[in-house]
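# What would the 3D arrangement of this be:
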Amino acid sequence: MAGIDMKHLNGKSVYKGVALGKVLVLKKEAYIVKRVKVENPDEEVKRVEAARQKSQKQLQKLYEKAVKEVGEASAAIFEVHQMMLEDDDYNESIENIIRTQEVNAEYAVASTGDNFSEMFASMDDDYMRARAADIKDISERLVRNLSGQSGMDTEFEEPVIVMADDLTPSETVQMDKEKILAFVTVHGSTNSHTAILARMMNIPALIGVDMNLEEIQSGTCAVVDGFTGEFILDPDENVQEAAKAKIAAEEEKKNLLLKLKGKENVTKSGKKINIYANIGSVGDMGYVLENDAGGIGLFRSEFLYIGRNELPTEEEQFQAYKQAVQNMAGKKVIIRTLDIGADKQADYLNLEKEENPALGYRAIRICLSQPEIFKVQLRALFRASVYGTLSIMYPMITSVEEVMRIKEIVKEVKAELKASDTPYKDVEEGIMIETPAAAMISDELAELVDFFSIGTNDLTQYTLAIDRQNEKLEEFYNPHHKAILKMIKMVVDNAHAAGKWAGICGELGADTELTETFVNMGVDELSVAPSMILKLRKIVREME
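Okay, here's the model as predicted:
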């Protein structure tokens, strides 16, 4: 009979995988904020202050829990919420509504929350739009604390498929990670907090599923298929069996790969290659360790600069780099200096709109034009160097002069650290080869640096003169183009001739069709998404 009631829904998958289990529908308590006339507005203003202090304490607790579980960078959202609670405009609006309309605190907070989040939601800027959800989050928290009701129940007995309208960061952090099989939400974006968390935890997640949560009972059996984007409620036995088979096949693949953990990346004839991980923030560290990476070949420092209103401080950067090198316990961590511009923007840097951003003011060009920003990052990097094995890598190099200028700035930074008795280590310094110019003079550059890392995405784009974001050009974009492979070979040979090593950290490094080609070329290191590490190890170990 069950088959008749089966319900098929579709969503956008943020992480591939399959889950089968009971759903838990997270409904926010239906608390209706009533508008009540009050005799004593002063009393209401005091109540808001008390609720604000209570909220601050809760957020501090959440922050501490999140730092332990998902790392400093991902926990920063709760610091943002704490700052928002102190925002003058927000608080003045609440007080103003209480006094002018002589109404209760709950109503004043809820109205202010609605007004502000609508204002943010209508802005052009993605970052500001995302803040609308944060304003909602803090306003709901204040109202809950004012009215003495508890929040969403995030404690569950058995592992479940979590369903919700959308999940705020504070909700996802409170959940017991061991008990989540999958996430399914009505709203959300592929780079929302829920999506990032799902990828971190290796669990399937669907967003944008058009469903009415009121009609769905918690405890209903369901299947989430991250490969097809399907969400099936009340699956019949055939669907359940098929899901179980898929889960088993995934498990088997995973277990086969896990057998490769701790094994070396060596071909049958004894040729060794390093397989490292590319990551975008400290929060991704769990992935790196879980997939047994030999090190981190590209740690993008942009996450510290993007999605905020001012430059990160030296201390903040130092803490993030230190955490990364400590977590890797002596394995190599190659941190790329600020690579912003082109498709990655930070408004407070006031980068003007450019005709050709990919050929514009970006990466090392910003650092050399605004050395004060560069120096703060370098100081943080050198200070973190004493906690593990850190290497520094400079992006978008096109000339010998740029490298000489970087060397001068590094010398100044080391002198400053020495003068203030701040410990640091001399670290390996390398450059990214992502312009044809750098590839053509790689023989000269090799004399000046300790290593090369080839950024194939940009190298392909600049060599073929094709904007990689332009969908119309897909048929012309050929990353296997002979010119690219010849350049890679040339760079590797030039590095070896100078006694230096060369790796690849662009998407091409994870292209399994080319793994053998790269090993035969003598590439020393491939740095790829953590989920690709064991797959590449398998290919390398099966090579002759």
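# going forward, measure contacts and count neighbours with C-alpha atoms only.
OK.
# Just the helices from the stretch 151-300 of the chain, written as ranges.
169-174, 193-201, 237-258, 285-290 (DSSP state H, counting those that start in this stretch).
# I meant the stretch 351-500 of the chain, not that one.
With DSSP H, counting those that start in this stretch as the criterion, the stretch 351-500 of the chain has helices spanning 364-369, 371-384, 400-419, 436-440, 442-446, 456-464, 482-497.
# what does the fifth one contact?
This means helix 442-446. S399, V400, A438, F452, V491, N494, A495, A498, K500 (C-alpha atoms under 8 Å, 6 or more residues apart in numbering).
# correct me, but the last one touches S453?
If I follow you right, that is K500. No: counting by C-alpha atoms under 8 Å, K500 does not reach S453; the two are 11.1 Å apart.
# The longest helix along the chain - contacts with which helices or strands?
Scanning the chain for the longest helix, with DSSP state H as the assignment, gives helix 41-85. Packing partners of helix 41-85 (3 or more C-alpha pairs under 8 Å, 6 or more residues apart in numbering; DSSP states H and E): helix 88-101, helix 105-121, helix 126-147, helix 169-174.
# Format those as a markdown table; extra columns: mean neighbour count and distance to E412.
Formatted as a markdown table, the helices and strands packed on helix 41-85 follow (neighbours: other C-alpha atoms under 10 Å; distance: least, C-alpha to C-alpha, whole Å):
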| stretch | mean neighbour count | distance to E412 |
| --- | --- | --- |
| helix 88-101 | 16 | 41 |
| helix 105-121 | 21 | 43 |
| helix 126-147 | 20 | 35 |
| helix 169-174 | 19 | 41 |
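# how about those helices in JSON lines, adding distance to G270?
JSON lines is the format used below for the helices and strands packed on helix 41-85 (distance: least, C-alpha to C-alpha, whole Å):
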{"stretch": "helix 88-101", "distance to G270": "64"}
{"stretch": "helix 105-121", "distance to G270": "57"}
{"stretch": "helix 126-147", "distance to G270": "49"}
{"stretch": "helix 169-174", "distance to G270": "45"}
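# Sequence B follows; please return its structure for comparison with A:
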Amino acid sequence: MIVIKGKSVFGGIAIGRISYLKKSREIVKRTIISDTRKELARFEAARQAAILQLEELYEQAAAKVGEANAMIIQIHQMMLEDLDYLEAVNNMIENQGVTAEYATSVTGDSFSLKFSSMEDEYMRERAADVLDISERVIKILRKEKQTAPSPKGPVIIASDDLAPSETIQLDKEMVLSFLTKYGSLNSHTAILARTMNIPAVIGLQDGLTEDWDGKTAVVDGFTGTVYLDPDEKTLEEMEEKKRREEEKKELLFSLKGKENITKDGKAIQLYANIGNSSDIGAVLENDAGGIGLFRSEFLYLEKSDYPTEEEQFSVYKYVAESLAGKKVIIRTLDIGADKQVPYFDLPKEENPALGYRAIRICLTRKELFKTQLRALYRASAFGNISIMFPMITSLKEVLEIKEVAAEVKAELKKAGIPYKENLELGIMLETPAAVLISDLLAQEVDFFSVGTNDLTQYTTAVDRQNPMLDKFYDPHHLSILRMLKLAADNAHKNGKWIGICGELAGDLSLTEAFLSIGIDELSVSPALILPLRQKVRESSVGPVNPDWFL
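Reported below is the predicted structural model:
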């Protein structure tokens, strides 16, 4: 028996035969041509053919995995319209006199390298996207057939990595689990695995080889462990663990449609955090009451230039309509710190976590801010949208935000464009400054949502991304619970509601404490909705326990 460990993407136990998807990327040789005009036409024809292929693929994928998960195909179509990408290919053909295949290959590699060297993990994962579309164009130029992986029977899919178009075409009924050498938690393989509730382990590196093809394996998605050719004892243990997990899953799914209410009658809203409109399927599948945090920055992170008002509006409208009246809280642009976007041309900072980020960018680049607000207000006419502003530290900021929002509403009204007049405006409590003046802030906004990740970082002065400080990073720090109690009291004194959208919201050991101090809403990853509902329904919440604050 061979045992290797990687990164867990989604929990669960899978037992079955491995099907290793072998892929070889052919090297495109540099070939000189004489007729550059003809070669430019060849590239353009191949590009248009690729767009048509992706349109057909989108329809197929939407039928298989739902429109939300199929949206990655639309993103690939947009990449084939990217002016920087197209200009790079055309310039190589014109200036170097090379074939369209070579120009496309080199451009794809160049853009992929640029993405993979970015600090933001989500942007690094876009390297796979640009390689995928480049490979598609090259195959069309070579008149090669596009083939999709088609495993025979339910198998554990293993690969060095899976291209986005390959992942989305897989028949989910034939996939027991995903295993990859590379990839990240933001890869499309990972996203699809979470959406489909399929056990998955990534980052297995050189421990995963093509020799595994056809062999029996056990995948423990909870621990990120893979057992190749498991011995009898391990197999029995894993089968028992799988049986227990399936029983637990059945119990959880029996909670669908049930109320989030404790034994002694305390109710709470359970919403989902998502980072992309492609996660909507998971929100609905896990019966979330709404979306408590929609991270709008993905619209900016995946583009090479500022998204237009129309591009943003179409996404916000799609999300609002997909939730069919359930609340959708969209956080405005939260760029900066660990989320860097090249075209924003942000200055290099020694301490970016305390620097030019989030609302500070929006209030100093107001046309950028107003573009997003116009898209959001327009989309509010199609669903139950609320807007949330990040990184607030002062009352002055909130008042300035409301002035900009009033300007946007006046412009829309003048243009005769419909929007929701009484749209909720809320703020994130992520800094000690905001919590300490939450009595004043509550008079100006409709709700609070506590970002416990940053609040813990700023309160305890511990960089949460520095692995050397892991032993000092304490999300259960007494100061955090005291701040949550203060913020909840101030919200309720002013007739406003308060939620938590940080990682702490999913900590089941604190659920009763949150309910006791008056937290009205918890927003977590979609997969945590049902376990959290079970915890709520099993709890009896009395008065506040003073020991929590000592």
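# Any idea how far the longest helix of the first structure is from the middle of the chain?
Helix 41-85 of the first structure sits 22 Å away from the centroid of its parent chain (C-alpha atoms, centre = their mean, to the nearest Å).
# rewinding a little: deepest-packed of the helices of the stretch 151-300 of the first structure, please.
helix 193-201 (a mean of 20; mean count of other C-alpha atoms under 10 Å).
# corresponding residue for V186 of the first structure in the second structure?
Using TM-score structural alignment as the criterion, V186 of the first structure maps onto K181 of the second structure.
# from what I can see that match touches E210, true?
No: the criterion here is C-alpha under 8 Å, and K181 of the second structure misses it with E210 at 10.6 Å.
# Quick check: buried residues in stretch 439-453 of the second structure?
439-452 (16 or more other C-alpha atoms under 10 Å).
# hmm, back to that, so which of the helices of the stretch 351-500 of the first structure is nearest F299 of the first structure?
helix 371-384 (12.0 Å; C-alpha to C-alpha).
# hang on, the earlier thing: shared neighbours, K181 and E210 of the second structure?
Common neighbours of K181 of the second structure and E210 (criterion: C-alpha under 8 Å, 6+ apart): S159.
# Tell me which of those two has more neighbours.
Taking other C-alpha atoms under 10 Å, K181 of the second structure and E210 do not tie; K181 has more neighbours (20 against 14).
# how about that one, what does it touch?
By C-alpha under 8 Å, 6+ apart, the residues touching K181 of the second structure are S159, D160, D161, I202, G203, L204, Q205, D206, G207, L208.
# I'd like the distance between the closest residue to the last one other than its chain neighbours and L204 of the second structure.
Leaving aside its sequence neighbours, L208 of the second structure sits nearest to K181 (C-alpha to C-alpha, 6 or more residues apart in numbering; 6.1 Å). When C-alpha to C-alpha, to the nearest Å is applied, the distance between K181 of the second structure and L204 of the second structure equals 5 Å.
# Please apply the same query to A272 of the second structure.
Distance, A272 of the second structure to L204 of the second structure, using C-alpha to C-alpha: 29 Å.
# more neighbours, the two?
A272 (29 against 21).
# for the helices of the stretch 351-500 of the first structure, which one sits closest to L146 of the first structure?
Going by C-alpha to C-alpha, the one of these nearest L146 of the first structure is helix 371-384, 42.1 Å.
# What range does the longest strand along the first structure cover in the second structure?
Counting by DSSP state E, the longest strand found in the first structure is strand 18-25. Mapped onto the second structure using TM-score structural alignment, strand 18-25 of the first structure spans residues 13-20.
# ok, average deviation of that stretch from the first structure?
Overlaying the first structure shows stretch 13-20 of the second structure at a mean distance of 2.1 Å from the equivalent residues (mean C-alpha distance after the TM-score superposition for the first structure).
# Off-centre distance for that stretch?
Centroid separation for stretch 13-20 of the second structure versus its chain: 27 Å, with C-alpha atoms, centre = their mean.
# Only the buried residues of it, if you could.
I13, A14, I15, G16, R17, I18, S19, Y20.
# Could you find the counterpart of K489 of the first structure in the second structure?
In the second structure, K489 of the first structure lands on K485 (TM-score structural alignment).
# Ignoring the adjacent residues along the chain, who's closest to its match?
Excluding the flanking residues, the one nearest K485 of the second structure by C-alpha to C-alpha, 6+ apart is I517, at 5.6 Å.
# Now do the aligned partner of that neighbour in the first structure against A510 of the first structure, distance only.
Taking TM-score structural alignment, the alignment pairs I517 of the second structure with M521 from the first structure. According to C-alpha to C-alpha, M521 of the first structure stands 16 Å off from A510 of the first structure.
# out of the two, which sits in the busier spot?
Legend: neighbour count by other C-alpha under 10 Å for M521 of the first structure and A510, higher for A510 (22 against 15).
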